[in-house]
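Undergrad: I would like the atomic coordinates for the input below:
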Amino acid sequence: MTQVNQGVRPKQSGKSPVKQPSLSQLRAFTAVAEHLHFRDAAAAIGMSQPALSGAVSTLEEALGVQLIERTTRKVLLSPAGERLAVRAGVVLEAVAALMEEAEAVRAPFTGVLRLGVIPTVAPYLLPTVLRLVHERYPDLDLQVHEEQTSSLLEGLAAGRLDLLLLAVPLGVPGVTEIPLFDEDFVLVMEQDHWLGGRADIPRDALRELPLLLLDEGHCLRDQALDICREAGRTQGAPVTTTAAGLSTLVQLVAGGLGVTL
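TA: Model (predicted):
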């Protein structure tokens, strides 16, 4: 038989329960940490200055630490505030990512999609891609970022970009590659070049030709140099001129400065 003691309460710890900070408090604190000015911080997040000040004070009370050092002239972060501002920013970014993910599940092809694309293909593919995306997915906010391959991969790893359009293979761990199409390399030369008109140009012709290439950092430059090395072009063979874009390279070729791939 079990005896039941009525009216007996379990022992309670002397420590009061820790209050959990709200997202509104974290937003207020990170805004102050960024602007170091209550009025500017309040305007940045659309909150009244008294409400913002109250949110920060409540957060300090909940955490049990002083975050802001207030003086008559300026606002400073305390040492603890500097550390916790970083943590608060991470929390808010994670919440924003959670909301974006939930929205993507609820309504696919809506919201923001950040596309990174290399400069060598952007002018030629984007007009078609952007038109098709707008026609098929009118609720999708496609944001385009044109950068070199290394910068795009850094953006993908950091979560700044969602999708990349660049040359493969890359062989980067954790990155899924989906080949879309293949393109042949062609040798571009001025109209009256001595190789012009030939149906088949031997690769060894690349060994000594004055070669024009894109600037360092462009994947197309590296691929062109790989072809030249396969053709027996030595490391010291001159690359006479470089350019930032393909259209410039073609104009340089037309001006008689060399050939390009």
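
Undergrad: every contact and neighbour count from this point should use C-alpha atoms.
TA: OK.

Undergrad: just the helices in the stretch 151-261 of the chain please.
TA: Assigned by DSSP state H, counting those that start in this stretch, the stretch 151-261 of the chain shows helices spanning 219-230, 246-254.

Undergrad: now show me the structure for the sequence below, then we'll compare the two:
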Amino acid sequence: MILAGLSLRDLEYVVAVAELRHFGRAAERCAVSQPSLSAQVRKLEEQLGVALFERTSRKVLLTPCGEAIVSQARVVLDEARRLLALADGSDGGLVGRLRLAAIHTLGPYLFPHVLPPLRARWPDLTLILSEGRTDGLLEELRDGRLDAVLLALPVEGEGLTAEALFFEPFLLAHSAGHRLCGAPGLNLNDLDPSELLLLEEGHCLRDQALAACGLTARGGGVHATGLETLRHMVAAGAGCTLMPLLATRTAGGGAADVGGLVAYRGFDGDPPGRTIGLAWRASDPRARGLADLAGLLRGRLPAGTAAA
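TA: Alright, predicted model coming up:
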């Protein structure tokens, strides 16, 4: 096989199909027609002499050989981006495209706050935003599918750099007629564990809420798939929950109270909460620019949070 026959663009096509498991959506991501993308993938398979995908009328699956080749294709594409960053002469600054993700319980509430200063600082930077759960986002970060992740610290694992941005306190979210409405103060030991509503397993906020209340992992019961569902469960009178500060506000800055059915209260003394940070690969040639991004975010703290 001739090395010159390999194209970085073809590798991008293959990685897109592998990630999306769909030729049509992969073509949309790569801004080409589906027939063109399919033809190039077929051509690459012929050049390599292996089938990368198992195609059916309903789904697309990676073959065992395809898994290995796609993994290596990500490495090749990541190194190609490093080459472009070096050739650009940016000296580690942020140029081109930045794939920035955040955990589900943070992204929708923090992105509106950080995008204006970020766009003002790097107007030519192309931002690709996404959300996910901590474990999945860190896997994508290590594999080179993401460039930086906003998440709750600490971050475990080698090869990553993480900088703390701010401390976000948790508030108690309860229904408007809850027994704690008229209480003069609020402490964690005032909560009834049987009333505590949680996110489903896999969300780091679930573990943080349990730890804050001094509880061990709890199975059974009713769990929410996301914060908005959790908020509406509280509004329906199903119980109470710990809600991150940023998630208690609307885009306009008011309380997200679901028509007055939800109330929020802060805790006395040192409140429970989480430290939000920015993580990236230590080997990324744009490390200086990512550190600058962390500094920018740290300098624009959301109201009610504290410097970490």
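
Undergrad: TM-score of the superposed pair?
TA: With the length set by TM-score structural alignment, normalised by the length of the first structure, the two chains reach a TM-score of 0.64; 209 aligned residues with a Cα RMSD of 4.3 Å.

Undergrad: residue 140 of the first structure is nearest to which of the helices of the stretch 151-261 of the first structure?
TA: helix 219-230 (29.1 Å; Cα to Cα).

Undergrad: immediately after whichever strand or helix holds residue 87 of the first structure, which helix or strand?
TA: In the assignment (DSSP states H and E), residue 87 of the first structure maps to helix 79-106. Next helix or strand after helix 79-106 of the first structure toward the C-terminus (DSSP H and E): strand 111-117.

Undergrad: mean neighbour count and distance to residue 130 of the first structure for the helices of the stretch 151-261 of the first structure - can I get that in TSV?
TA: Shown next, in TSV, are the helices of the stretch 151-261 of the first structure (neighbours: other Cα atoms under 10 Å; distance: least, Cα to Cα, whole Å):
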stretch	mean neighbour count	distance to residue 130 of the first structure
helix 219-230	17	23
helix 246-254	17	21
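
Undergrad: can I get those helices in a markdown table with distance to residue 101 of the first structure?
TA: Shown next, in a markdown table, are the helices of the stretch 151-261 of the first structure (distance: least, Cα to Cα, whole Å):
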| stretch | distance to residue 101 of the first structure |
| --- | --- |
| helix 219-230 | 32 |
| helix 246-254 | 37 |
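
Undergrad: closest to residue 124 of the first structure out of those helices?
TA: helix 246-254 (10.5 Å).

Undergrad: what does that closest one correspond to over in the second structure?
TA: Counting by TM-score structural alignment, helix 246-254 of the first structure lines up with residues 227-235 of the second structure.

Undergrad: contacting residues around the matching stretch?
TA: Outside of stretch 227-235 of the second structure, the residues within contact range by Cα atoms under 8 Å, 6 or more residues apart in numbering are 105, 173-176, 197-199, 223-224, 239-241, 247, 258, 261-262.

Undergrad: among those residues, name the ones in strands.
TA: If you go by DSSP state E, the contacts of stretch 227-235 of the second structure have 173-175, 198-199, 223-224, 241, 262 in strands.

Undergrad: please pick the buried ones from the contacts of stretch 227-235 of the second structure.
TA: Among those, those scoring as buried are 105, 173-176, 197-199, 223-224, 239-241, 247, 261-262 (criterion: 16 or more other Cα atoms under 10 Å).

Undergrad: closest to residue 99 of the second structure out of those residues?
TA: Residue 99 of the second structure lies nearest to residue 105 out of those, by Cα to Cα, at 18.3 Å.

Undergrad: translate the closest one into the numbering of the first structure.
TA: Aligned counterpart of residue 105 of the second structure in the first structure: residue 120 (TM-score structural alignment).

Undergrad: do the same with residue 293 of the second structure
TA: Residue 293 of the second structure maps onto nothing in the first structure, by TM-score structural alignment.
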